[in-house]
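A.B. asks: sequence and predicted model, in that order:
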Amino acid sequence: MHPTPVDIHDSPPHLEATSASHPRGLYLLFATEMWERFSYYGMRAVLVLFLIDAMRMDKAFASKFYGGYTSLIYLTPLIGAYISDRYWGNRRSILTGGLLMALGQFTLFFSASNYGSIQDHPLSHWLLYLGLGAMIVGNGFFKPNISSMVGTLYRPDDKRKDAAYTIFYLGINLGSLIGNTITSTVGDTGRPNDFRWAFLACGLAMTLGTVIFNWGKGRYLHTPDGRPVGETPAGSTLVNGLFALLPVLLVLVLGILYLDSAKLPVIAPLLGLAVVGIALLIFTDKSLTASDLQGVLVIFVVSFFVVFFWAAFEQAPASLTFFAKDSMDRTIFGHELPPSLFQNLNAFFVVTGAPIMALVWTALGKRGLEPPSPVKMALGLALLAVGYLVMCFGVNNLQPGVKVSMFFLVAMYFFHSYGELFLSPIGLSLVNKLAPAKFASLLMGVWFLANAGANYLAGYMSSLYPDPTSTAPKPVLLGFHIDNLYDFFLIFVVSAAVAAAILLVISPKLIAIMKAREVEPQM
């Protein structure tokens, strides 16, 4: 499915409400999110390579540093959502987040522009931290707010809402596809000095997305009956005062990122405390019924299994890019492709596969054969395991100096992308259905926390990558010696397969709770 281009002009709100087409505000949010995802995924595609080739970090340290950065990316939306709900509103939060992320990308551009003496230049390292810190804080305000605005454009009973989120989801992946292609082409050239052009492109994309949102927010972001959405909450008294909080958040984020990268782990305990705190807050609330609490328990259970999925899935920007760079034949038609470009396969398979899966679920649903959500998620984990099993076949008994065919990586991304379609949108929908209204936003935060924990774990797992060019001792995980690439990929086959099997076994219990709460009436 691809959004149809629309001629954007002002029109009376009542015409949009009666039209069978989607509100024009959806396409404004689509465009804003597309450019933001261009910025995020475009930068992500080359970040680890920049850390290794330009900043001269070793692969293990760069992997952990990247894991700390991405985990904080998913942690700060808890703060941004809280401030937005109570003080700023969606519009102000999105604009603030967009400007901060653009500033962060331009800061990385200046960091990368010092190449030549970059590894000995303290300013480049400080600019690296400052740029990433600005993007972490900015994402905290941007990410949770733009997604929540989509649903506010429709009436609660509007059947177009699911299709709207599908269009919006495709915008995310379209932005990733475009951004990754451009940054891999201009930045991942084999010349470390060129990484700056990737960051510059991402900064321009983020600026464009923010400008588009600011231009259209007053015109198109309203309910079907014409009321504006996302404005500052009535009675808010800290609208301007909270801007003083931004430097404090930036310093706090920079401190956490610096301490964690300096081998003093602070992010993992922080994530653990957040989960425990949210659980205590919800499960000690006397206003919730037993049925409510059972639904919350299901959310915590599925979020736990999501960690296993994303920790393996998010090897793409780090260990799988190492593999593409060092151990894979990337030559096609006499031209060697940049290793970061292969991350684009996920976005391509999602964009082309989402409509197919929508048709499959619809067809199965009409026949009463559609699997319940926990089973779909277990199948997603199983597809993840299959993808890494393909990689095991590709690297089994690999001799030194021999390059692996790119077929194996392409096949792996195919299985992983369809696994994502089985798990990610299904799990997100499940959280929305099961969460008690009182804690709907907070429980969405649990989903973000699962992603934060998974990305942190992904960075640690990537640090175990057995670098064929390194003379350091081979890594060990829980007594298992990772001597080669086969051993490394086998870890993800086993972990994903075991998680899939356990989730499948406990699915009947989860389904029974869901039936009791009437969130899946087809069962």
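C.D. replies: Received, thanks.

A.B. asks: use CA for all of it now, contacts and neighbours both
C.D. replies: Fine.

A.B. asks: what about residue 253, how many residues nearby?
C.D. replies: Residues lying near residue 253 (other Cα atoms under 10 Å) number 22.

A.B. asks: for it, which residues are in contact?
C.D. replies: Going by Cα atoms under 8 Å, 6 or more residues apart in numbering, residue 253 touches 72, 133, 136-137.

A.B. asks: and the comparison structure, right after this:
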Amino acid sequence: MGRGEKKQLGCFGYPLSIFFIVINEFCERFSYYGMRAVLVLYFKYFLQWDDNLATVIYHTFVAICYLTPILGAIIADSWLGKFKTIVYLSIVYAVGQVVMAVSAIHDLTDGNKDGTPDTIEVHVALSIIGLLLIALGTGGIKPCVAAFGGDQFDESQDKQRSQFFSIFYLSINAGSLLSTIITPILRGQECGIHSQQKCYPLAFGVPAALMVVALVIFIVGSSMYKKVSPQGNIIVKVSKCIGFAISNRYRNRSKSIPKREHWMDWAKEKYEERLIAQIKMVLKVLFLYIPLPMFWALFDQQGSRWTLQATTMDGNFGAIQIQPDQMQTVNPILIIVLVPIFDAVLYPLIKKCKLNFTPLKRMTVGMFLAAISFVAAALVQIEIDKTLPTFPSNNQIQLRVINIGTQPLNIDYMPNPPSSVSILRFQASEYEILEQPRSVNFSYGNISNTLNLEPLVDRTRYTYIVKDGQNIQANMFEDISNKPEQGSNAIRFVNGLEEAINITLGAAFLGDVMPVQMSNYTMQNLGTKQIEVITASGKTCKAESMKFGFGSSYTIIVKQCVPELQVDYVEDIKANTVHMALQIPQYFLITAGEVVFSVTGLEFSYSQAPSNMKSVLQAGWLLTVAVGNIIVLIVAGASHISQQWAEYVLFAALLVAVCVIFAVMAYFYTYVDPAEIEAQFDEDEKKKNAKEIEAMGVQDGDGPYSQTKM
């Protein structure tokens, strides 16, 4: 025992084993949140899913992550124990992370660069397998790790145990914060063998490596752990008791048996009154949980809808460039700031004002703040929508003309009614929306050329490059019909010279471009780039480009190469102009809501539940998170709302309605003290024992046996 005691108090009065547990939790949370931070963008940009499907799969994954803790708790408490459960499910977890990293390797399928369905299906299949393994692993160990850490302390170490949980919570937030900063940076790198793409293998690979490290560290501390044998799962026991009460009541519904005060009283034939009373207290709290999933339905959209919203915004913060998925770091940063402010300043101030700000009132305020955050998100989305280009709808095309001729060009569009426009040399017209039937006439003075546009594909943008001469030359090119994603800028060049040219933009080689022709698009990131043009006659000229922003598209006209390179810019799609900083208010509101809702909710739940049923409420709390993510799936799938701002308003309205319902439920809730109720049962048990002893004829002078037993 002396040697064991030495190991238990290995460092600063704490069991040395808990340091392995804390480091394990930091690495595991880094792994989980790092992977999750880039997940929705992986779905959209790598697997090529649309916003709705990406959102649905993301929230399905999160829902499963919060359903599996119940399974993990049952396995740990009923069969394997916490240590073996953590080890075995961590192996599953690590394998899942490795599978995700492999699924993101673009060159996995024979170096195919075309993104064809057969190659995408391999990535999709591996991704789904990886996510299911991760969900089983992270959810399964979730209820075990913190409890296993608590098991390492002796009964005399209450202070150290309390401090451990604070350190444990800090390690969770530290892992979350660092991972949501680092993995988006890794994702933003270019990597690949046959083609260069965003480096999702690295963004998933580092979390996978951290999960392997977490597993190894946890196993290394094995000899130091205090391992408690499985004692039977209280969740299973509670479920059986509730099931018996329901079935017993159903079996006796037609018999002339007096009604009982509470439906759980139908379990008295098989279960002791103490357990039934404890379950009643738990059920009162679980009943209050019914409206709570709606809060999580909004909260977890930070990683889906809000991240997708950030992809259409300007992330240039001067010295640094913020990636859309890095905006999620605002949440853990604000938690670290707001929790001490609320605890040390706000709550004492409210108490000083003699306002009865009960836990349930705090939770109501938290739900309302979350609803307001979605109103703020809707206002931001409205501003974003104002900057987005209008693309052609059904039975429409959009047509733009660039004049590289020697004189002004007259254009007659011939939809119904016809419209005309004149553009100068090296200038471009605005996009014209044309409906069927449609044609266009180009003319330089007396020379004209009419083109039938019927073969062009609807819902598409086109550009004509037109040049005069003996005959009018008019070459048609298809434009991109959606806004460049991930903050990239789609750039292409028009050769306005009389000879072929070779073009390089930054590190991108665009190849040879013939006269009256256009290069392919190249995707460029933020900033200025060097343009280099080499003519067929051997002349070389260079110039710095304009500063590109986020999500723009430009057609650059090469006008002259001697003595200097001269170009003109035609803006096809405007850059993102709404700054990501505008998301900070909505993050502030939902984080403030989280602090007064989540932290208070756990505190309230634990204060209202018997000491041996904390795990039941923990499972119930995690279940509300899972149901919240399922609500997102239902609303996103059933609403069919085309405008994103309207969907935000819908979620806000639903939460406000649920908030009112919760406020009414909270008004009628009566707070209890489980310790007093359990003490009363203990007192009744003592009196019962005393009566039994007295009935057996035990004399006070013999011992007294009843006092010894107590």
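C.D. replies: Yep, that arrived. Because the structure is a prediction, the values reported are computed rather than measured.

A.B. asks: circling back: going by distance to residue 42 of the first structure, which of the contacts of residue 253 of the first structure wins?
C.D. replies: residue 136 (15.4 Å; Cα to Cα).

A.B. asks: okay, the contacts of residue 253 of the first structure in JSON lines with neighbour count and distance to residue 187 of the first structure next?
C.D. replies: Listed next are the contacts of residue 253 of the first structure as JSON lines, based on neighbours: other Cα atoms under 10 Å; distance: Cα to Cα, whole Å:
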{"residue": "72", "neighbour count": "27", "distance to residue 187 of the first structure": "25"}
{"residue": "133", "neighbour count": "27", "distance to residue 187 of the first structure": "21"}
{"residue": "136", "neighbour count": "28", "distance to residue 187 of the first structure": "22"}
{"residue": "137", "neighbour count": "30", "distance to residue 187 of the first structure": "25"}
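
A.B. asks: need those residues in TSV with distance to residue 14 of the first structure and secondary structure, can you?
C.D. replies: Output for the contacts of residue 253 of the first structure, formatted as TSV (distance: Cα to Cα, whole Å; DSSP: H, G, I helix; E, B strand; the rest coil):
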residue	distance to residue 14 of the first structure	secondary structure
72	42	helix
133	43	helix
136	39	helix
137	38	helix
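
A.B. asks: including distance to residue 448 of the first structure, could those go into CSV?
C.D. replies: Output for the contacts of residue 253 of the first structure, formatted as CSV (distance: Cα to Cα, whole Å):
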residue, distance to residue 448 of the first structure
72, 10
133, 18
136, 14
137, 15
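
A.B. asks: where do the helices of the stretch 1-150 of the first structure begin and end?
C.D. replies: 13-18, 24-53, 59-75, 77-83, 89-112, 122-152 (DSSP state H, counting those that start in this stretch).

A.B. asks: just how off-centre is the second one within its chain?
C.D. replies: Relative to its parent chain, helix 24-53 of the first structure has a centroid offset of 10 Å by Cα atoms, centre = their mean, to the nearest Å.

A.B. asks: likewise for the fifth one?
C.D. replies: With Cα atoms, centre = their mean as the basis, the distance from the averaged C-alpha position of helix 89-112 of the first structure to the chain average is 17 Å.

A.B. asks: what helices or strands is it leaning on?
C.D. replies: Contacts defined by 3 or more Cα pairs under 8 Å, 6 or more residues apart in numbering; DSSP states H and E place helix 89-112 of the first structure against helix 122-152, helix 195-220.

A.B. asks: in the shortest one, what's buried?
C.D. replies: What that stands for is helix 195-220 of the first structure. Buried residues in helix 195-220 of the first structure, counting neighbours by 16 or more other Cα atoms under 10 Å, are found at 195-210, 212-214, 216-217, 219-220.

A.B. asks: do stretch 641-652 of the second structure as well
C.D. replies: 644-652.

A.B. asks: in the first structure, what residue corresponds to residue 592 of the second structure?
C.D. replies: In the first structure, residue 592 of the second structure lines up with residue 418, judged by TM-score structural alignment.

A.B. asks: so its match makes contact with residue 381?
C.D. replies: No. Taking contacts as Cα atoms under 8 Å, residue 418 of the first structure lies outside contact range of residue 381: 10.1 Å.

A.B. asks: what about the helices in the stretch 601-710 of the second structure?
C.D. replies: With DSSP H, counting those that start in this stretch, the ranges of helices along the stretch 601-710 of the second structure come out as 614-639, 644-667, 674-695, 705-709.

A.B. asks: hey, which of those is tucked in deepest?
C.D. replies: Greatest average neighbour count among these goes to helix 614-639 (a mean of 20), per mean count of other Cα atoms under 10 Å.

A.B. asks: could you give the angle of that helix to helix 51-75?
C.D. replies: Orientation check (axes from the mean of the first three to the mean of the last three Cα atoms, to 10 degrees): helix 614-639 of the second structure against helix 51-75 gives 160 degrees.
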